[in-house]
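**Student:** I'd like to go over a predicted model; first the sequence, then the structure.
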Amino acid sequence: MELEDLVRLRRARDLMDREYAEPLDVPALARAALMSPGHFSRSFRAAYGETPYGYLMTRRIERAKALLRRGDLSVTEVCFAVGCTSLGSFSSRFTELVGESPSAYRDRPHDAGAAIPACVAKIHTRPVRNGEAKPGSAP
């Protein structure tokens, strides 16, 4: 892959990291990367190992976990706060990536991680699909 394409893909990935709660779709992300939607999707998957939608949903679920740990918002409020428009799809994806429902995650104690700096907690609490290796684990 060309270095120029990687720079463009990074621009779109940075946009997803910053604007995860906004209504982002492949055509909008492709425009940010100055690519056609098809080329963008193929290149993104080749570079990052997942689809643009998969990456965006991982960011959204990661943020949802942080909001649910606070415990002051309902699952529905968290769903919309992170940019999801369907509670059913949000709950299904959350359960797929985290291994438990958003309600179960919200209701269990999270005191053990309270003293861990956010930058470290982010690495170890990053949502991964069931069956994938956890970040930092041996291959």
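**Tutor:** Yep, it's here.
**Student:** switch to C-alpha atoms for all contacts and neighbour counts from now on
**Tutor:** Fine.
**Student:** packing partners for the one helix or strand Ala12 maps to?
**Tutor:** Per DSSP states H and E, Ala12 falls inside helix 3-18. Helix 3-18 sits against helix 26-32, helix 37-48, helix 52-70, with contacts defined as 3 or more CA pairs under 8 Å, 6 or more residues apart in numbering; DSSP states H and E.
**Student:** ok, and what's touching that helix?
**Tutor:** The contact list for helix 3-18 (CA atoms under 8 Å, 6 or more residues apart in numbering) reads 24, 29-30, 32-34, 40, 43-44, 47, 56, 59.
**Student:** this is the other structure I want to compare:
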Amino acid sequence: MDREYAQPLDVDALARGVGMSAGHLSRQFKKAYGESPYSYLMTRRIERAMTLLRRGDLSVTDVCFEVGCSSLGTFSTRFTELVGMPPSVYKDKAEYGTEGIPACVAKQITRPVRNREAQVSGRR
């Protein structure tokens, strides 16, 4: 999923490849990674989308399809959930935000934070 994030997710095919049922694979995946295969894949797609949006040469719609999403609405909703702003706003703000920063550092500091990883303000 990390390498082929733009391909459609086929849990049944993944499960057959490792000799499990789709349900068992999904449960084991969630146990290991803390999220469903679909959620994991969408996070990878959003990470790649963030990189493409920072480049600034593609529209939000083009980025949506480039990362393997087939619905602009679903892409925008998930992007907003993970990043905290819609992709169009991110594109406008981020285009110059990482200028001069090495790509390997920019990737790390701009990585999306899943809801369960976000720190709750006021708690320690």
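**Tutor:** Great, that's in hand. In this text, all values refer to a predicted model and were calculated from it rather than measured experimentally.
**Student:** picking up where we left off before, which parts of the helix holding Ala12 of the first structure are buried?
**Tutor:** 5-6, 8-13, 15-16 (16 or more other CA atoms under 10 Å).
**Student:** what do we get in the second structure for Ser86 of the first structure?
**Tutor:** Taking TM-score structural alignment, Ser86 of the first structure has Ser71 as its aligned residue in the second structure.
**Student:** what is the neighbour count of its match?
**Tutor:** Ser71 of the second structure is flanked by 12 other residues according to other CA atoms under 10 Å.
**Student:** and Ser21 of the second structure? What does it align with in the first structure?
**Tutor:** So, by TM-score structural alignment, Ser21 of the second structure is matched to Ser36.
**Student:** in contact with that match, which residues?
**Tutor:** Per CA under 8 Å, 6+ apart, neighbours of Ser36 of the first structure: 27, 30.
**Student:** quick one: buried ones out of the contacts of helix 3-18 of the first structure?
**Tutor:** 24, 29-30, 32-33, 40, 43-44, 56, 59.
**Student:** quick check, nearest of the residues you listed to Val75 of the first structure?
**Tutor:** Arg59 (16.5 Å; CA to CA).
**Student:** and the closest one, how far from Asp25 of the first structure?
**Tutor:** The gap separating Arg59 of the first structure from Asp25 of the first structure is 14 Å, by CA to CA, to the nearest Å.
**Student:** what's the answer for Ser103 of the first structure, then?
**Tutor:** In terms of CA to CA, Ser103 of the first structure sits 27 Å off from Asp25 of the first structure.
**Student:** ok, now Thr51 of the first structure?
**Tutor:** Using CA to CA, Thr51 of the first structure is found at 12 Å from Asp25 of the first structure.
**Student:** just Arg126 of the first structure next, same as before
**Tutor:** In terms of CA to CA, Arg126 of the first structure sits 22 Å off from Asp25 of the first structure.
**Student:** more neighbours, those two?
**Tutor:** Between Arg126 of the first structure and Asp25, Arg126 has the larger neighbour count (other CA under 10 Å), namely 17 against 13.
**Student:** let me see the contact set for the residue lying closest to Arg31 of the first structure once chain neighbours are set aside.
**Tutor:** In space, and not counting its chain neighbours, Arg31 of the first structure is closest to Pro37: 7.8 Å by CA to CA, 6 or more residues apart in numbering. By CA under 8 Å, 6+ apart, the contact list for Pro37 of the first structure reads 26-27, 29-31.
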